[in-house]
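Peer 1: model the structure of this input:
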Amino acid sequence: MKTIFCEIHLPHIRHNFRLLQQRAGHTRIVGVVKADAYGHGDVPVALCLQSEGCTHFAVARVHEGIKLRKAGIHGDILIMSGSFPNEFAALREFNLTTVVYCEENIEEMVREGISVPVHIKINTGMNRLGFRPDRLPWVYRTLTEAGFAVRGIMTHMACADEPGSPTIGAQENLFYRSLEPYFQEGMLGHLSNSAGIFTLDNLGSLARPGIMLYGGNPFADKTVDLRPAMTFKTKILQVKRVFPGEGISYGHSFVADREMLVATVAAGYADGYSRLLSNKARVLVNGQYAPQVGRVCMDMSMVDVTHIQPARGDEVVLFGEQRGQCIYASELAELMGTIDYEVFCGISPRVKRIYTGA
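Peer 2: Coordinates of the predicted model:
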């Protein structure tokens, strides 16, 4: 019996992929499935995207790429955080493409005598990883002379989700000026994340949407027809009466001011339902909104169901849809002072993922 689980609706991921590919035109969409596909399950999502014609995938770590290869992903798999010497043999064995972003990384690869496909990352303003653009001639020459196949040049946008930001144009212009001397048939140039598909003038050869594949929207304007793929569900463990003056949960941060019907539900911060949501969030019970009350515990939390009168075992939706009503992950993110990326990625491995519409 499933007490708490995430339902992943694969047709919504298919829809989002098609929408983004249509928007991107001739630019090929990369399926960004790092961090277990933002908590949605990397293998099921990658196989779903592969069946839609996706030929390029991106992860952060080498072990993520190996997992995809073993699961039957045939396309190019890009390791965006690069690799260390103890991982070089696996790059070759599993035909993985690594990103190179610093001189020490090049020295390691040349010293180890490994020859694998690489993408060069340049830093155009994110200041996270990458070579300064003026170092690109040296990087390209050093890699090609050492026998590496330079398949692509990339960067990452810092403010693509802020339409009108001058940083967008500045990074885009610097990237394409830097890329121009090296552009040739087959060379991939890419800089766009989810938001960039809608704010950049030139998307390049590839675009790397992450959050939008899963139905998250980085913009305040929610007019894009994205469909959230995940619904976070649990069950009621107990329904009880609480009387005026009685406190609920640790520290009695909530004290009843009237007689209430309170449901204890099987969801806590060990499941990824953050303690920061205490006395702030709402859930769906039998198609009606119910406020969360008291501090969220490790395995449980409480909700006010006085107006609903549910029973033990009834379904509770923490975010997602139920009977025509919806709580978006972005609503929880705002209450937590974060972004929906973190909400998705923070759901614990002990929460089973169930796939529908395969």
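Peer 1: CA atoms for contacts and neighbours, from now on please.
Peer 2: Will do.
Peer 1: got the buried residues for the helix or strand Tyr140 falls within?
Peer 2: Using DSSP states H and E, Tyr140 falls within helix 136-145. Neighbour-count burial for helix 136-145, counted by 16 or more other Cα atoms under 10 Å, picks out 136, 139-140, 142-143.
Peer 1: got a list of contacts for that helix?
Peer 2: 103, 106, 120, 122, 149-150, 178 (Cα atoms under 8 Å, 6 or more residues apart in numbering).
Peer 1: which stretches in the stretch 151-300 of the chain count as strands?
Peer 2: Ranges of strands in the stretch 151-300 of the chain, per DSSP state E, counting those that start in this stretch, are 188-192, 206-207, 230-242, 247-248, 254-255, 260-265, 282-285, 288-293.
Peer 1: would CSV of those strands with distance to Glu331 and mean neighbour count be doable?
Peer 2: Output for the strands of the stretch 151-300 of the chain, formatted as CSV (distance: least, Cα to Cα, whole Å; neighbours: other Cα atoms under 10 Å):
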stretch, distance to Glu331, mean neighbour count
strand 188-192, 26, 24
strand 206-207, 27, 23
strand 230-242, 13, 20
strand 247-248, 24, 18
strand 254-255, 21, 17
strand 260-265, 20, 22
strand 282-285, 9, 22
strand 288-293, 13, 22
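Peer 1: following up with a second sequence; could you model it the same way so I can compare the two?
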Amino acid sequence: MNLVQIPSRHRPAARRPAVGEPAGLSEAVVDLSAVRDNVRTFRRLVPQGVLAVVKADAFGHGAVPVARAAVDAGATWLGVARADEALQLRADGLTVPILTWLYDAAELMLLGDVDVDVSISTIAELHHVVSNPSVHHVHLKLDTGLHRSGSAPGQWIELTRTAAHYEALGALTVRGIWSHLSHGDAADAVQSRRQLELLRTGVVLARRAGLRPGVVHLANSAGAITLDAPDCDLVRIGAGLYGIDEVGLGLRPAMRLMSKLAQVRRIRAGEGVSYGHDFVADRDTTVALVPLGYADGIPRVASGQASVLCRAVRMPVIGRIAMDQFVVDAGDLPVEPGELVTIFGDGSHGEPTAQDWADWAGTIPHEIYCGLGSRVPRRYEEAAR
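Peer 2: All right, here's what the predicted structure looks like:
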């Protein structure tokens, strides 16, 4: 096939995107001022320090920009799940204390070299850390009821005594003791209080072993509000950082997902749309193509339930959501390719929210955010209030 170069004088002039319009087909816009506002909300409501959880690329929002915004707003710690996430933050200049809780023995030296705190749940993990003398600070984790990680209560005394022995030798410093709530809302306050009491007992035993942890932490975003724990030094905010408002604090969602109509066509009554023709038009109507699909994190299971906002009108998603695209019913609106579509936002303009998509997909908004794929560029802004 011969490729023909079009002379520049015949090429169409490139159109600059309008303000708020994606530069390409689609993008996720992250309002860092919302992240700051959410951190400040927690700082205003709770006396403890704030550990901002930016694992999983900050729930898909972008770990480094979100971490910087959180620290700027007063977060004094950062938390990540995996070692590579901690290393990325250090490589990009974040200097506040960082805690990571999933790592292997081979990663310990790298973590120690950049002064990242690691969590320890077992004697075996403790020995691994001691054998890598570059690691200085650890947090001992007690399983108080989540039963996912952490020391079993029956092994806690041995763990704390062994840690105290190594600390006396100068091999490490136990900087924190922590656990994780299995329930976070007010309806499960009894379970959360039970976990808090177990953690308090664990701290007493650790102190008897000779440890003097600088921080004790248990509460997640919801627990920070619903659990009265003045003896804890930190609250860990993950969901709340991104505006997932589980207890009605007035938090601001930080992300909106935007796209443009890629194609528009008119179909007749009786014609089907997308694979299997799950949708068949009951009238003549205009359908439009949105260039996002389940490869980008749009949940396929939401087919036939979801909607998007275009021209200030909610347009239902019709037919099956495909890998790269889905179709919406525009009715008789005279839409054209290139028109702006909001898949989700904070709902202030009538658009769906991430919670709406979570409801349609039978999941939680955390998964909607984390599921956004790498083909969706992230753009950062500071929205005026």
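Peer 1: ok so, going back, for the strands of the stretch 151-300 of the first structure, give me JSON lines that also has distance to Met336 of the first structure.
Peer 2: What follows is those, written out as JSON lines (distance: least, Cα to Cα, whole Å):
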{"stretch": "strand 188-192", "distance to Met336 of the first structure": "27"}
{"stretch": "strand 206-207", "distance to Met336 of the first structure": "29"}
{"stretch": "strand 230-242", "distance to Met336 of the first structure": "17"}
{"stretch": "strand 247-248", "distance to Met336 of the first structure": "21"}
{"stretch": "strand 254-255", "distance to Met336 of the first structure": "18"}
{"stretch": "strand 260-265", "distance to Met336 of the first structure": "20"}
{"stretch": "strand 282-285", "distance to Met336 of the first structure": "13"}
{"stretch": "strand 288-293", "distance to Met336 of the first structure": "14"}
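Peer 1: what's the closest of the buried residues of helix 136-145 of the first structure to Asn217 of the first structure?
Peer 2: Leu136 (33.5 Å; Cα to Cα).
Peer 1: need the counterpart of the closest one in the second structure.
Peer 2: Matched by TM-score structural alignment, Leu136 of the first structure corresponds to Trp156 in the second structure.
Peer 1: can you give me the helices for the second structure?
Peer 2: Here the second structure has its helices, by DSSP state H, at 32-45, 55-59, 63-72, 83-91, 108-113, 123-130, 153-168, 189-208, 221-226, 354-361, 365-370.
Peer 1: so for Arg268 of the second structure, which of the ones you listed sits nearest?
Peer 2: Closest among the helices of the second structure, using Cα to Cα: helix 354-361, at 27.5 Å.
Peer 1: one step back: show me how far the helix holding Tyr140 of the first structure is from its chain's centre.
Peer 2: 32 Å (Cα atoms, centre = their mean, to the nearest Å).
Peer 1: what's the answer for stretch 134-151 of the second structure, then?
Peer 2: In this view, stretch 134-151 of the second structure has its centroid 22 Å away from the chain centroid, taken as Cα atoms, centre = their mean.
Peer 1: got the buried residues for that stretch?
Peer 2: Buried, per 16+ other Cα under 10 Å, within stretch 134-151 of the second structure: 134-145, 149-151.
Peer 1: got it, and stretch 268-283 of the first structure?
Peer 2: So, applying 16+ other Cα under 10 Å, buried residues of stretch 268-283 of the first structure: 268-279, 281-283.
Peer 1: next one: stretch 336-353 of the first structure
Peer 2: Those would be 336, 339-347, 351, 353, for stretch 336-353 of the first structure by 16+ other Cα under 10 Å.
Peer 1: which stretch of the second structure lines up against that stretch?
Peer 2: By TM-score structural alignment, stretch 336-353 of the first structure lines up with residues 361-378 in the second structure.
Peer 1: also stretch 251-271 of the first structure?
Peer 2: Under TM-score structural alignment, the match for stretch 251-271 of the first structure is residues 276-296.
Peer 1: gap between the two ends of the matching stretch?
Peer 2: 21 Å (Cα to Cα, to the nearest Å).
Peer 1: figure out which of the strands of the stretch 151-300 of the first structure is closest to His40 of the first structure.
Peer 2: His40 of the first structure lies closest to strand 230-242 among the strands of the stretch 151-300 of the first structure, at 7.2 Å (Cα to Cα).
Peer 1: tell me what angle that closest one forms with helix 329-336.
Peer 2: Interaxial angle of strand 230-242 of the first structure relative to helix 329-336 (axes from the mean of the first three to the mean of the last three Cα atoms, to 10 degrees): 60 degrees.
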